[in-house]
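> Kindly return the folded structure for what I paste below:
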Amino acid sequence: MQHIALFFNVFACVMLTLAFPLPSSSTIHEDELVDIEKRIDHVGRGTWFRPGLGNCGKWNNASDLIVAIGKRLYDRNKGSNCDQYMEIINTANGKKAYGLTRDSCHSCSDDDIDMSPALFKKLAPLEQGVIRVSWHFKNRSWRP
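Next up is the predicted model:
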């Protein structure tokens, strides 16, 4: 009788294990793995610059909504944030905007960002020059 009870307990455990679906390789995409990373909120200095050929290898102009992240952050991530959107909030007035990462900024810390004039204007007047911002990267597949 004990052998039958043991058999049924083992059988039940095996069946429960098999009942949980495992993702197949066809349902997991490489960019989804990046999206699982914990969102990191940065708070730092926001400035503006005149874009051109960015460190991501693409040309942009003053009317594009682009961002340059700190050079050390860019290098540490090996440029993997290129073409990734971020959400940016002016902490003084609560205005929110979205920018596409296209460059690195040598004078920026990991928490600072440099924005194109068009993007900066969505948060504050250009004359202000420097603002305090809170920002984080969006999921790689996110688009505004």
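> C-alpha from now on. contacts and neighbour counts both.
Will do.
> ok, now which ones touch the nearest residue to Leu73 once chain neighbours are set aside?
Spatially, and ignoring its direct neighbours in sequence, Leu73 is nearest to Asp110 (5.4 Å; CA to CA, 6 or more residues apart in numbering). Applying CA atoms under 8 Å, 6 or more residues apart in numbering to Asp110 gives the contacts 69-73.
> Turn the residues you listed into JSON lines, including distance to Trp48, secondary structure and neighbour count.
Below are the contacts of Asp110 laid out as JSON lines (distance: CA to CA, whole Å; DSSP: H, G, I helix; E, B strand; the rest coil; neighbours: other CA atoms under 10 Å):
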{"residue": "Ile69", "distance to Trp48": "12", "secondary structure": "strand", "neighbour count": "26"}
{"residue": "Gly70", "distance to Trp48": "13", "secondary structure": "strand", "neighbour count": "21"}
{"residue": "Lys71", "distance to Trp48": "15", "secondary structure": "helix", "neighbour count": "20"}
{"residue": "Arg72", "distance to Trp48": "18", "secondary structure": "helix", "neighbour count": "16"}
{"residue": "Leu73", "distance to Trp48": "18", "secondary structure": "helix", "neighbour count": "17"}
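> another one to check against the first:
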Amino acid sequence: MAPIVTLALMAASLLGVMSAPVSHDYKVEVAALNTKYSGYGITGTDKFHRGACHDIEYSSSDAVVAINAAQFGDSKHGSSACGKYVKVNRADSDSNYYIFKVVDVCKDCEENTLLFSERALREFSDQDHLSIDWKLIEDGEEGKEDKEQKEEKEEKEEEDDHDDDHTSKPESSHHSDRTYRGRGTWFSDTRGSCGVDFSQDEMIVALNEAQQGEQYGPNSKCFQKIRVSVKGEPSKSVVVRVVDTCPHRYCSYGQLDLSQAAFKKFAPMSKGVLDLEWSFV
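All right, here's what the predicted structure looks like:
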């Protein structure tokens, strides 16, 4: 009987090894802030883990992102990427970047890979798998980037003035000179974050949260006017007034939600999404 007992013990030992948890050798570290990573962007709502960021609710129609498990961190101990943002650009073009909120972990994604919701990925690609560059950033980085870009533009204008041997010009607002680009959709509300009632027959707009500023703060864009045109058609433009905010979960930096009347100046509402260029006036 001894050989049988020995064989049984060996089988039990082997079975125990086979049933032991498999280690994926994850670093369990959150990606470093403001550090460039090169990897892939993919989409697939079935790959979202759901629940990794316990206090963040989202739906499959939101423009959001999940980070691979190796760079997500540990949400149980408050050291994860939950609630932070990723700044993304296509690897073949660094002239345009997009910002999305991190709401989950992708357990099946390889390191340096980001999982986008369908709505998020379609903002910059019609592919389901593409090469990207990305950084993990804190909320509010958009304002910092906007300031840096503004300063760079001012420096370039000063250099151009010097090169052309022009005398100093009166100080002007660079704020109204800058052109922004982003997706444009339409919305249905009749009261907004600026505290006024409005009609969808008016030429109005909801500005993305990253550029809106606090309602009563010094940088609030409430009631400012914006000139909007479809990309590539600058001669066909409309002027709209800011009366509302499009939350970050729906609108990334540079994006607008137009009133139905304003949207129909460019296309029927059934089109849904436009590629816009706009500036403050």
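> returning to what we had before: tell me which of the contacts of Asp110 of structure 1 you also see in structure 2.
For the contacts of Asp110 of structure 1, the contacts that persist in structure 2 are 70-73, with contact defined as both residues aligned by TM-score structural alignment, their matches' CA atoms under 8 Å.
> Tell me where the stretch 151-281 of structure 2 has strands.
Along the stretch 151-281 of structure 2, counting by DSSP state E, counting those that start in this stretch, strands occupy 180-186, 204-208, 225-230, 237-246, 256-258, 274-280.
> could those strands be laid out in TSV, adding distance to Ile99 of structure 2?
As requested, those are exported to TSV (distance: least, CA to CA, whole Å):
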stretch	distance to Ile99 of structure 2
strand 180-186	11
strand 204-208	12
strand 225-230	21
strand 237-246	14
strand 256-258	14
strand 274-280	17
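> now for the ones you listed, which one comes closest to Cys194 of structure 2?
strand 237-246 (5.3 Å; CA to CA).
> so what corresponds to Ser109 of structure 1 in structure 2?
Taking TM-score structural alignment, the alignment pairs Ser109 of structure 1 with Ser252 from structure 2.
> Give the burial count for whatever residue of structure 1 lines up with Lys271 of structure 2, as a bare number.
Following TM-score structural alignment, the counterpart assigned to Lys271 of structure 2 within structure 1 is Gln128. By other CA atoms under 10 Å, 11 other residues sit near Gln128 of structure 1.
> In structure 1, which residues correspond to stretch 149-163 of structure 2?
Under TM-score structural alignment, there's no match for stretch 149-163 of structure 2.
> again with stretch 38-56 of structure 2
By TM-score structural alignment, stretch 38-56 of structure 2 lines up with nothing in structure 1.
> Stretch 121-136 of structure 2 too?
Using TM-score structural alignment, stretch 121-136 of structure 2 pairs with nothing in structure 1.
> what about that stretch, start to end distance?
End-to-end span of stretch 121-136 of structure 2 (CA to CA, to the nearest Å): 17 Å.
> Ok, stretch 161-172 of structure 2 next?
Stretch 161-172 of structure 2: ends 14 Å apart by CA to CA.
> cool, and stretch 50-58 of structure 1?
With CA to CA as the measure, stretch 50-58 of structure 1 spans 14 Å from end to end.
> quick one: it aligns where in structure 2?
With TM-score structural alignment as the criterion, stretch 50-58 of structure 1 aligns to 188-196.
> Provide the contact partners of that stretch at residue level.
When contacts are defined by CA under 8 Å, 6+ apart, stretch 188-196 of structure 2 is touched by residues 197-200, 215, 222-223, 243-245, 259-260.
> Appreciated, that's everything.
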